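Enquirer: the sequence isn't on hand, but the structure is:
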């Protein structure tokens, strides 16, 4: 028996590859399936089942393409109702993979179809659970995503999750390994650990939601406390996972369509496409195509695209570094953005050498900022997350998280100058590009963000450990 966690940092997502005696199972696969197919061929094993822990909200699973290419059936837990052929397992039903067994444990609460798979080894010993979004390391799945579909309140879903954890998971032996679907950085929980593997016993000791003395009322209150609104694309990803989607191969073929400068400009002018520039923000600010949005590929690219562009049907034109075309398309497809019209042939340099108009972002160093800002008089906008701001911030700075820019942007006076920063410059350049695309020009972005600002002599709030904030 072999178990491999295939972790994708950009999505903070874990897929699982299990093999035993010539057969394999894959749990919660990513959208692009060719790496799995290559691995199956290299290992000389047959894919017997594709297991889904639930209808994912934060990424599009590769279950459909993988099933079509291998013939392996897709398995969901009880109450799931996909609009394609799948095995809807019963609670406690078992599936054999070589010499090992996966047992279905229906664990509703995050969603009503949420299921944990218990792995029994060759001797029948309870070895590991694949807990999906039911149990994370240090946290549990948020119970507010499936309210409409389940016709339940978030309080009722949280109460359901409380019993799933205590009746199905906490009763397992302490040495059972926990393999969750996500780690720190995912929006599917609020307090996840950076660790991606644990045990039942360790989680009983360290996970706030598994306290032995915890009542249902306490659990509901603590799990729901501090939840921020889910990103807008979550519901669209659920729908794609439930109803189906365009083949990844087709999405890649469309996105890899190289457009000349003339073709690119004509498409931009004739459609409502977003020009998505995925270059490093340190390059974007110097020169870029007017009205383009910068979300750098070397960061939490896909989640920010999903959060800020939101509508997965939005047409997109790509500007990226040479050789990054396939990676950009792949990472967009992982969160359901399939309507890619093509990419600029030759990258931004082809636009620049053709003599087309370019734009810039006004950026200054933290040292320059420290010299010119007047604390208490000038407006400073901190776009980091609430927890980052609460931990420490510049005196008199306003907290306006990037995730909510579509809500607060209209509160900004376009005639009043303001400074904008994040932690290191990645997110503030995203914000700067959105602001300029919507006509806001009277602002200055700070290079290096709060990390650099904190090294100047500017007054800051007292530091508070973020774990205490949570």
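Expert: Looks like it came in fine. Keep in mind the model is a prediction, meaning the values are calculated, not measured.
Enquirer: use CA for all of it now, contacts and neighbours both
Expert: Will do.
Enquirer: measure residue 90 to residue 74 for me?
Expert: To residue 74, residue 90 is 14 Å away according to CA to CA, to the nearest Å.
Enquirer: looking at the two, which one has more neighbours?
Expert: Between residue 90 and residue 74, counted using other CA atoms under 10 Å, residue 74 has the larger neighbour count: 21 against 15.
Enquirer: now do the more buried one against residue 52, distance only.
Expert: Counting by CA to CA - residue 74 and residue 52 are separated by 7 Å.
Enquirer: give me the common contacts of these two.
Expert: Common contact partners of residue 74 and residue 52 (CA atoms under 8 Å, 6 or more residues apart in numbering): residue 63.
Enquirer: contact partners of whichever helix or strand residue 327 is part of?
Expert: According to DSSP states H and E, residue 327 maps onto helix 325-333. Residues outside helix 325-333 that contact it (CA under 8 Å, 6+ apart) are 31-32, 60, 248, 251-252, 255-256, 278, 297, 301-302, 305, 320, 338, 340, 343.
Enquirer: just checking, which of these belong to helices?
Expert: Among the contacts of helix 325-333, DSSP state H puts 248, 251-252, 255, 301-302, 305 in helices.
Enquirer: can you add neighbour count and distance to residue 218 and give those back as CSV?
Expert: Listed next are the ones in helices among the contacts of helix 325-333 as CSV, based on neighbours: other CA atoms under 10 Å; distance: CA to CA, whole Å:
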residue, neighbour count, distance to residue 218
248, 21, 44
251, 19, 46
252, 21, 47
255, 23, 49
301, 18, 36
302, 24, 35
305, 22, 35
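Enquirer: what's the closest of the residues you listed to residue 427?
Expert: Distance to residue 427 across the ones in helices among the contacts of helix 325-333 (CA to CA) is lowest for residue 301, with 10.3 Å.
Enquirer: tell me the contacts of that closest one?
Expert: 10, 295, 331.
Enquirer: select only the buried ones of the residues you listed in ChimeraX?
Expert: To isolate the buried members of the contacts of residue 301 in ChimeraX, using 16 or more other CA atoms under 10 Å:
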select :10,295,331
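Enquirer: closest one to residue 423 out of the contacts of residue 301, please.
Expert: Distances from residue 423 to the contacts of residue 301, taken by CA to CA, are shortest for residue 295, at 15.2 Å.
Enquirer: surely the closest one and residue 279 touch.
Expert: Yes - the pair residue 295 / residue 279 is scored as a contact, 7.4 Å apart, by CA atoms under 8 Å.
Enquirer: in the stretch 151-300 of the chain, which spans are strands?
Expert: 177-180, 198-199, 258-259, 274-277, 293-294 (DSSP state E, counting those that start in this stretch).
Enquirer: outside of the second one, which residues touch it?
Expert: Yep, that's strand 198-199 we're talking about. Counting by CA under 8 Å, 6+ apart, 137, 174-179 sit against strand 198-199.
Enquirer: this is the other structure I want to compare:
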């Protein structure tokens, strides 16, 4: 048996390809099928199965494409309530792939329809468990993403109780040397305290994961519910998309209209400009929002946090290569159908003034400071006393709350989000100078 972890850093998403005796099973594959097909080809194997732990909220899965193109059987818990053909797996159900056995473990808590999959090797030994969003390295999947969403309506408190029993009645019963392969790592919004490590063992989690340490259910539930981060707008949309099944990525990307010039963009449609902030501030189409796309960032998350599901938008990039990349990144969360047109930036009619850092440092009271970090970040400590906190995901809707009378300085924690935040206020707030503190915020943090 060979296990390959395929990790998408921008989404902090871990998926898996497992090969045995010339057959490949996939667990929670992302929208782009390329790495899974490459793995199968490299091992002279055939993709025969896709195991879905649950309908994911943060990315679009390719399970339907593997079924239609490769004849793979989709295995999922029947509680998901899908609209495609599948083979149901409930607690303790088993299926053999090659020489290994996949055993379903019902592990609700993050969602009410969640399976994990325990793999038994050819000798019947417990080898690895693919835990989806139930058990992470150092954490467990948050319980508040499925309130009012999906096939089953459950409160987050009910889900918290389910997670307590999942941890202590299911995972705690596994052998200590069983490898733990989760669907997410640090940086994912599906948990709140994940380790940077991308895999673990049951024994290590029993010793160090907070969820195993809390033996009292009410205490567990209270700790579990507090301190969760915001929920991006696209999360409920992706849950429903994955229950139905996304269409093949290549065909969907191909249909996105490519424009020849920014002049072809219609008015009153949101524009997402993915260029570096320096280039954006120098020249951009008036009203554009600067959601940067570069290696190591969270473009997909912030696109889906700022743009409502179903809201049409234009996509603007620095060059053709970047444009094609960003169309594909949009498709990873199922947003390619919302792109009204994609275009390489050729000219703009607006620019953004640069903040006089010396004046701001000496006289911060002359400015209205807008802190667009998440509430949990602000609770950990303010960078500027008197700053008004309006988290970035809420900024488009709450721009009217920005006080009048002073120029505005927007900051986040490192400079990435403030590029988007300042461009939102530049579009929505009239009569005020809007400045981006950008990466200079680090200087003030150190101070």
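Expert: Thanks, I have the structure now. Values in this document were obtained by computation on a predicted structure and should not be read as measured data.
Enquirer: quick one: TM-score?
Expert: For this chain pair, the superposition-based TM-score is 0.93 by TM-score structural alignment, normalised by the length of structure 2; 439 aligned residues with a CA RMSD of 1.9 Å.
Enquirer: ok so, going back, out of the ones in helices among the contacts of helix 325-333 of structure 1, which is nearest to residue 287 of structure 1?
Expert: With CA to CA as the yardstick, the closest approach to residue 287 of structure 1 among those comes from residue 301, at 20.2 Å.
Enquirer: what does that closest one align to in structure 2?
Expert: For residue 301 of structure 1, the aligned position in structure 2 is residue 299, judged by TM-score structural alignment.
Enquirer: picking up where we left off before, what's the mean gap between the helix holding residue 327 of structure 1 and the aligned bit of structure 2?
Expert: Here the mean offset of helix 325-333 of structure 1 against structure 2 after fitting is 1.2 Å, by mean CA distance after the TM-score superposition for structure 1.
Enquirer: looking at the strands of the stretch 151-300 of structure 1, which is buried most?
Expert: Counting by mean count of other CA atoms under 10 Å, strand 293-294 has the highest mean neighbour count of the strands of the stretch 151-300 of structure 1, with a mean of 28.
Enquirer: re earlier: now render the contacts of strand 198-199 of structure 1 as JSON lines, adding distance to residue 365 of structure 1.
Expert: Compiled in JSON lines, those are given as follows (distance: CA to CA, whole Å):
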{"residue": "137", "distance to residue 365 of structure 1": "38"}
{"residue": "174", "distance to residue 365 of structure 1": "52"}
{"residue": "175", "distance to residue 365 of structure 1": "51"}
{"residue": "176", "distance to residue 365 of structure 1": "51"}
{"residue": "177", "distance to residue 365 of structure 1": "47"}
{"residue": "178", "distance to residue 365 of structure 1": "45"}
{"residue": "179", "distance to residue 365 of structure 1": "43"}
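Enquirer: and which of these is nearest to residue 424 of structure 1?
Expert: For the contacts of strand 198-199 of structure 1, the closest approach to residue 424 of structure 1 (CA to CA) belongs to residue 137, at 27.0 Å.
Enquirer: that closest one - how many residues pack around it?
Expert: Look at residue 137 of structure 1: counted by other CA under 10 Å, it has 26 neighbours.
Enquirer: how about residue 75 of structure 2?
Expert: Residue 75 of structure 2: 22 surrounding residues under other CA under 10 Å.
Enquirer: now residue 395 of structure 1
Expert: Close neighbours of residue 395 of structure 1, defined as other CA under 10 Å, add up to 14.
Enquirer: just residue 30 of structure 2 next, same as before
Expert: The burial count for residue 30 of structure 2: 25, using other CA under 10 Å.
Enquirer: what about the nearest residue to residue 82 of structure 1 once chain neighbours are set aside, distance to residue 80 of structure 1?
Expert: Counting by CA to CA, 6 or more residues apart in numbering, residue 82 of structure 1 lies nearest to residue 242, which is 4.8 Å off, once chain neighbours are set aside. For residue 242 of structure 1, the distance to residue 80 of structure 1 equals 9 Å [CA to CA].
Enquirer: quick one: residue 359 of structure 1 and residue 428 of structure 1, what's the gap?
Expert: Distance from residue 359 of structure 1 to residue 428 of structure 1, counting by CA to CA: 17 Å.
Enquirer: more neighbours: which of these two?
Expert: For residue 359 of structure 1 versus residue 428, neighbours defined as other CA under 10 Å are more numerous around residue 428 (26 against 14).
Enquirer: aligned counterpart of that one in structure 2, please.
Expert: Under the alignment defined by TM-score structural alignment, residue 428 of structure 1 corresponds to residue 418 in structure 2.
Enquirer: you'd agree residue 144 of structure 1 is up against residue 112?
Expert: No - contact criterion CA under 8 Å: residue 144 of structure 1 and residue 112 do not qualify, at 11.3 Å.
Enquirer: contacts only, for residue 341 of structure 1.
Expert: Residue 341 of structure 1 sits next to 254-255, 257, 315-317 when contact means CA under 8 Å, 6+ apart.
Enquirer: list the members of the residues you listed that persist in structure 2.
Expert: For these, the aligned pairs still in contact in structure 2 (both residues aligned by TM-score structural alignment, their matches' CA atoms under 8 Å) are 255, 257, 315-317.
Enquirer: are any of those residues buried, and which?
Expert: By neighbour count, with 16+ other CA under 10 Å, these hold 255, 315-317 as buried.
Enquirer: farthest-apart pair in these, please.
Expert: Longest span within those, CA to CA: 255 and 315, 10.8 Å.
Enquirer: what residues are shared contacts of these two?
Expert: Contact criterion CA under 8 Å, 6+ apart; residues shared by residue 255 of structure 1 and residue 315: 340-341.
Enquirer: can you show me the helices along the stretch 51-200 of structure 1?
Expert: Secondary structure of the stretch 51-200 of structure 1 by DSSP state H, counting those that start in this stretch: the helices cover 63-70, 147-150, 154-164, 200-206.
Enquirer: which one of those is the most hemmed in?
Expert: Comparing the helices of the stretch 51-200 of structure 1 by mean neighbour count (mean count of other CA under 10 Å), helix 154-164 ranks first with a mean of 22.
Enquirer: structure 2: matching residues for that one?
Expert: Residue span in structure 2 matched to helix 154-164 of structure 1, by TM-score structural alignment: 156-166.
Enquirer: can you list the neighbours in contact with that stretch?
Expert: 106-112, 134, 143-147, 211, 217, 220-221, 224-225.
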